[in-house]
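1. Model the structure of this input:
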Amino acid sequence: MVVSIILCSLLFSAMSSLNSQCFEPPPRLPGQKIEEYCESFQINAEAGNIREWTLPIECVGFVRRYTTGPRYLQDLSFMADQATKHAQSIKVRDDGRDSWVFDVDETLLSNVAYFAKHNYGASKFNQTDFSIWIEKGKATAIVPMRTLYHKLIKAKWTVYLMSQQRNESQRAITEKNLRDVGYRRWKKLFLSAPRRLNVVEDINTAGNSKWYGEIKSSGGRIQATVGDNWDTDFDPNPFPGSMAFKSPNAMYNMA
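-> Down below sits the predicted model:
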């Protein structure tokens, strides 16, 4: 998953020059409360109805309460339950080719501690700064996803991991971070190629199609994918009959 927000400096103390065209959030309806507006914004952003968005500044409190409160974990648990039922509906063959694909950041690993210091996606995103956070290896496990992951491993599924947000130079720290919080026995971790990290990202990405292709060309049967963003985490049709499970992420969009 690559964080590529259409960046607009939403400063809290003073305005400065903008690096890109500002995202203009839809207006609030007459009489609509902030909480109601932010909930509608979240639902539509998650559904992909709002393209290339930045979290409206007035919704920072809403996202903080959602992400750090019980509702976020409840929504994740609901999704994980549906994914578990899908996995149980498939007879896993003995050839090791039946596969699940997981995104890493905001699907298996949580970076909420980082984004809490950056206004939960409303302030300008800086890839260099985020890479420094990655190098600390302190991302925590998303518990419902870890539970799902362990169920799949126990049931002899082959698991692949993908991240467009982390590059090859961060492989060792990423794998250590994953192991430290309880993930084991993945088949392969796909990471993006080295790229410039000294500029702010505001570009679109091609998604993970090349990695899905590699899995399929090696004989893998992709039965499901799990990620937090429709644009970067999912192939339009990674394998006939496969399922795509979208985990909630109210902090930012990967358009």
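
2. Please count neighbours and contacts with C-alpha atoms only from this point.
-> Noted.

3. neighbours of residue 218, just the number please.
-> Per other Cα atoms under 10 Å, the neighbour tally for residue 218 reads 9.

4. helices or strands up against the helix or strand containing residue 38?
-> Assigned by DSSP states H and E, residue 38 belongs to helix 34-46. On a contact count with 3 or more Cα pairs under 8 Å, 6 or more residues apart in numbering; DSSP states H and E, helix 34-46 meets helix 60-68.

5. tell me which residues in the helix it packs on are buried?
-> The neighbour-count check on helix 60-68 (16 or more other Cα atoms under 10 Å) flags 60, 62-64, 66-67 as buried.

6. helices and strands around the helix or strand encompassing residue 214, which ones?
-> Here residue 214 sits within helix 209-217, counting by DSSP H and E. Applying 3+ Cα pairs under 8 Å, 6+ apart, we find helix 209-217 packed against strand 221-227.

7. quick revisit: name the residues of the helix holding residue 214 that are buried.
-> Result for helix 209-217 [16+ other Cα under 10 Å]: buried residues 209, 211-212, 215-216.

8. between it and strand 221-227, how many degrees?
-> Interaxial angle, helix 209-217 versus strand 221-227 (axes from the mean of the first three to the mean of the last three Cα atoms, to 10 degrees): 150 degrees.

9. residues in contact with helix 209-217?
-> For helix 209-217, contacts defined as Cα atoms under 8 Å, 6 or more residues apart in numbering pick out 190, 221-222, 234-235, 238.

10. ok, 6 Å please
-> Under the contact criterion Cα atoms under 6 Å, 6 or more residues apart in numbering, helix 209-217 has outside partners residue 235.

11. Just give me how far that helix sits from the chain centre.
-> Computed by Cα atoms, centre = their mean, to the nearest Å, the chain-centroid distance of helix 209-217 equals 19 Å.

12. Following up with a second sequence; could you model it the same way so I can compare the two?
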Amino acid sequence: MKFLVLPLFFLLATITATASRSSFPNPIHLLQSESSPEDHNVANATLDCLSWRLAVEANNLRNWAVIPDECQVYVGHYMLGHQYASDCKYVAGLAYDYAKGVELVGDGKDAWIFDVDDTTLSNAPYYYVDNSYRAKDYNSTEFVEWELKGEAPAVPGILDLYNKLLELEFKIVFITGKDETTLRNITEYNLKNVGFHTWEKLLLRDSTEASLTKVEYKSKKRALVVADGYRIWGNMGDQWSDLLGENPGNRTFKAPMPMFYLK
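-> The predicted structure is shown next:
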């Protein structure tokens, strides 16, 4: 992952002295929260950062390593302000509008898939340190320590969508790249603790899948879901690699995430 700034709503009753994010293969570049309003003026940048973010979300810009220097403040402002939360809720609303129109078979095999990291649970607090935001290289040991706390808050709008899907009688399947051996119990706890109280399947990565790319891994896990007789009506993730590959589902929905790119 490349860049992370903690949105203000994540600070409410969730922040501890330190906080975290998911398996980031690259350095993260963070914005200092005291940046001035002038710093957020895109017109002063040599790159149109709003267009850059649009290209990222549309997957027109791929395999990027870090947020361009001139857009780090812009992305920080996006995450700190209301827009990120608003965008998440808007995508969740679109997913619900679609879900309401699906004619479920009703045999208990109508499934909706969610990614976990930064789709249902946010790792943003990992990067909030000493009342500021600071650059941090991804450290797998530190990140696992954060995950084992089970303190990740829900991504805005997604818990509400989850509850509405349950009311419509969709069966929820979580597919995550988290490690099966060390993180299953705490992931179950964290999901339930923020309100994701029930699901059909929670699929994590085991040791035999360590070398798979994210697209390969997600495709494999979805194939297992389909082999069990489930119909994947909806599929939501924050990365395009959550949504590409085999058995992506009848409709896919991408949660906004301009801070990092995972293949």
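
13. what's the TM-score here?
-> The TM-score (TM-score structural alignment, normalised by the length of the first structure) is 0.79; 229 aligned residues with a Cα RMSD of 3.2 Å.

14. so which of the buried residues of helix 209-217 of the first structure comes closest to residue 162 of the first structure?
-> residue 211 (8.0 Å; Cα to Cα).

15. Show me what the closest one aligns to in the second structure.
-> Mapped onto the second structure by TM-score structural alignment, residue 211 of the first structure lines up with residue 221.

16. Can you tell me how far that match is from residue 212 of the second structure?
-> From residue 221 of the second structure across to residue 212 of the second structure, the span is 11 Å (Cα to Cα, to the nearest Å).

17. ditto for residue 106 of the second structure
-> As judged by Cα to Cα, residue 106 of the second structure and residue 212 of the second structure stand 34 Å apart.

18. who's more crowded, the two?
-> Using other Cα under 10 Å, the more surrounded residue of residue 106 of the second structure and residue 212 is residue 212, with 12 against 9.

19. Could you pull up the residues touching the counterpart of residue 125 of the first structure in the second structure?
-> Aligned by TM-score structural alignment, residue 125 of the first structure pairs with residue 138 of the second structure. By Cα under 6 Å, 6+ apart, the residues touching residue 138 of the second structure are 24, 27.

20. Name the SS class of residue 138 of the second structure, please.
-> Following DSSP: H, G, I helix; E, B strand; the rest coil, we place residue 138 of the second structure in the coil state.

21. any idea how far it is from residue 175 of the second structure?
-> 22 Å.

22. Ok, residue 70 of the second structure next?
-> Counting by Cα to Cα, the gap from residue 70 of the second structure to residue 175 of the second structure is 34 Å.

23. Comparing those two, which shows the higher neighbour count?
-> Neighbour count, other Cα under 10 Å: between residue 70 of the second structure and residue 175, residue 175 has more, with 23 against 16.

24. sec struct for that one, please.
-> When the rule is three-state DSSP, residue 175 of the second structure gets the label strand.

25. Map it onto the first structure.
-> Counting by TM-score structural alignment, residue 175 of the second structure lines up with residue 162 in the first structure.

26. Just to check, that match is in contact with residue 103?
-> Yes - the criterion here is Cα atoms under 6 Å, and residue 162 of the first structure meets it with residue 103 at 4.9 Å.

27. and residue 150 of the second structure, what pairs with it in the first structure?
-> So residue 150 of the second structure corresponds to residue 137, using TM-score structural alignment.

28. what element comes up after the longest helix seen in the first structure heading to the C-terminus?
-> In the first structure, assigned by DSSP state H, the helix with the most residues is helix 70-88. Downstream of helix 70-88 of the first structure, the first helix or strand assigned by DSSP H and E is strand 98-103.

29. In the second structure, what stretch matches the helix or strand that that next one is followed by?
-> Remark: after strand 98-103 of the first structure, the chain's next helix or strand is strand 109-110, criterion DSSP H and E. Across the second structure, the stretch matching strand 109-110 of the first structure (TM-score structural alignment) is residues 121-122.

30. Relative to the whole chain's centre, how far out is that stretch?
-> Stretch 121-122 of the second structure has its C-alpha centroid displaced from the chain centroid by 6 Å (Cα atoms, centre = their mean).

31. Ok, stretch 248-255 of the first structure next?
-> Relative to its chain's centre, stretch 248-255 of the first structure lies at 7 Å (Cα atoms, centre = their mean).

32. now stretch 22-35 of the second structure
-> With Cα atoms, centre = their mean, you get 15 Å for stretch 22-35 of the second structure.

33. Buried residues, that stretch. List them.
-> Buried positions in stretch 22-35 of the second structure, judged by neighbour count with 16+ other Cα under 10 Å: 22, 24-31, 33.

34. And these, which is closest to residue 179 of the second structure?
-> Closest to residue 179 of the second structure, out of all of the buried residues of stretch 22-35 of the second structure and judged by Cα to Cα, is residue 22, at 11.2 Å.

35. from what I can see residue 242 of the first structure touches residue 224, true?
-> Yes - under the criterion of Cα under 6 Å, residue 242 of the first structure makes contact with residue 224 at 5.1 Å.

36. Identify the residue spatially nearest to residue 204 of the first structure, adjacent ones excluded.
-> Closest residue in space to residue 204 of the first structure, ignoring its immediate chain neighbours: residue 255 at 6.2 Å, by Cα to Cα, 6 or more residues apart in numbering.

37. Surely that neighbour and residue 52 touch.
-> Yes - in this structure, residue 255 of the first structure is within contact of residue 52 by Cα under 6 Å, at 5.1 Å.
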